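K.L.:
sequence unknown, structure follows:
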């Protein structure tokens, strides 16, 4: 089931986000950059704001939060800002279902193009996005240690 996150989900959202990020940052960045108390507090504040705007989708499986996604507008462009799946739920369709819900939301809003940034060392996520039609942004392919990807929505994309 996909639904909007509520304030009651905040602890689970932050925990899932922290666990998922650790899987791809560990060994590439200092642990404090993704597990330190200051970073977790920053993350919590960001998620709380996004939940408050009604901008967070939750995938629920067997009564637990299995995945989260958030998107919004920045600089006049729609961005997929977060899409994370609980590592124990990888390869179970959660990410694909969240992605489809995002695409449905974008189409309903008349959005025709979306961008995202993915950590350059996160090859698993890059493969996921490529399989869902994302391609390197030709105008801005990198932002520091992140690749910038673009999805153009049309009848042939999911």
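P.N.:
Structure's in. What do you need? If you're wondering where the values come from, they're calculated on a predicted model, not measured in any experiment.
K.L.:
CA atoms for contacts and neighbours, from now on please.
P.N.:
Fine.
K.L.:
What helices and strands are in contact with the helix or strand harbouring residue 102?
P.N.:
In this structure, residue 102 is located in helix 94-108 according to DSSP states H and E. Counting contacts by 3 or more CA pairs under 8 Å, 6 or more residues apart in numbering; DSSP states H and E, the secondary-structure elements packed against helix 94-108 are strand 2-4, strand 56-61, strand 64-74, strand 77-85.
K.L.:
before we go on, here's another structure to hold up against the first:
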């Protein structure tokens, strides 16, 4: 399938159960059943749908950490793609929406946290230009969260990172 069959829309309150189900499936796939909870915060959530099925979610907003400049940086709290749908471009589509969010809000950079044992997510973000910034904090399973940063090049359009073979799992704590 191509991403042209996938569309994004703003999440609504009646999506909560489907978002929770997808979130749980995706996190279980990469944490392998480890218990992790999310905190809510001031964020924008987008849903990716394909043929009426919720196949991905994106949450983004202001940075959580005090050392990140809120006037120039936005945070990608999480991208989750339904397991079984990985490798179909949905994560790239959601990532492009995050980059567009940064551009639309005149932010020069993005930050996210990826669990250090989630090499699939880290590779996905690295292919999109993200780099570890040296900050980390404790995470589940005696493994850290690694903070990554994306600096926008004003000449590059969102979504121009090539086709990817895997889907991400960023983890925000806001």
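P.N.:
Noted; the coordinates are in hand. All figures in this text were calculated on a predicted structure; none of them were measured in a lab.
K.L.:
Can you provide the mean distance from the helix holding residue 102 of the first structure to its aligned counterpart in the second structure?
P.N.:
On the superposed models, the aligned residues of the second structure are on average 0.6 Å from helix 94-108 of the first structure, with distances taken as mean CA distance after the TM-score superposition for the first structure.
K.L.:
residues in the second structure aligned with that helix?
P.N.:
Helix 94-108 of the first structure falls opposite residues 90-104 of the second structure when the two are matched by TM-score structural alignment.
K.L.:
how far out from the middle of the chain is the matching stretch?
P.N.:
On the basis of CA atoms, centre = their mean, to the nearest Å, stretch 90-104 of the second structure sits 9 Å off its chain's mean C-alpha point.
K.L.:
and what of stretch 85-101 of the second structure?
P.N.:
8 Å.
K.L.:
Could you list the buried residues of it?
P.N.:
Judged by neighbour count using 16 or more other CA atoms under 10 Å, the buried positions of stretch 85-101 of the second structure are 86-101.
K.L.:
With stretch 55-64 of the first structure instead?
P.N.:
Taking 16+ other CA under 10 Å as the neighbour-count basis, stretch 55-64 of the first structure is seen to contain the buried residues 56, 57, 58, 59.
K.L.:
same check, this time on stretch 13-33 of the first structure
P.N.:
Of the residues in stretch 13-33 of the first structure, those buried by neighbour count under the rule 16+ other CA under 10 Å are 13, 14, 15, 16, 17, 18, 19, 20, 21, 22, 24, 25.
K.L.:
Grab the nearest non-local neighbour of the fourth one.
P.N.:
Right, residue 16 of the first structure. Closest residue to residue 16 of the first structure in three dimensions, ignoring its sequence neighbours and counting by CA to CA, 6 or more residues apart in numbering: residue 86, at 5.8 Å.
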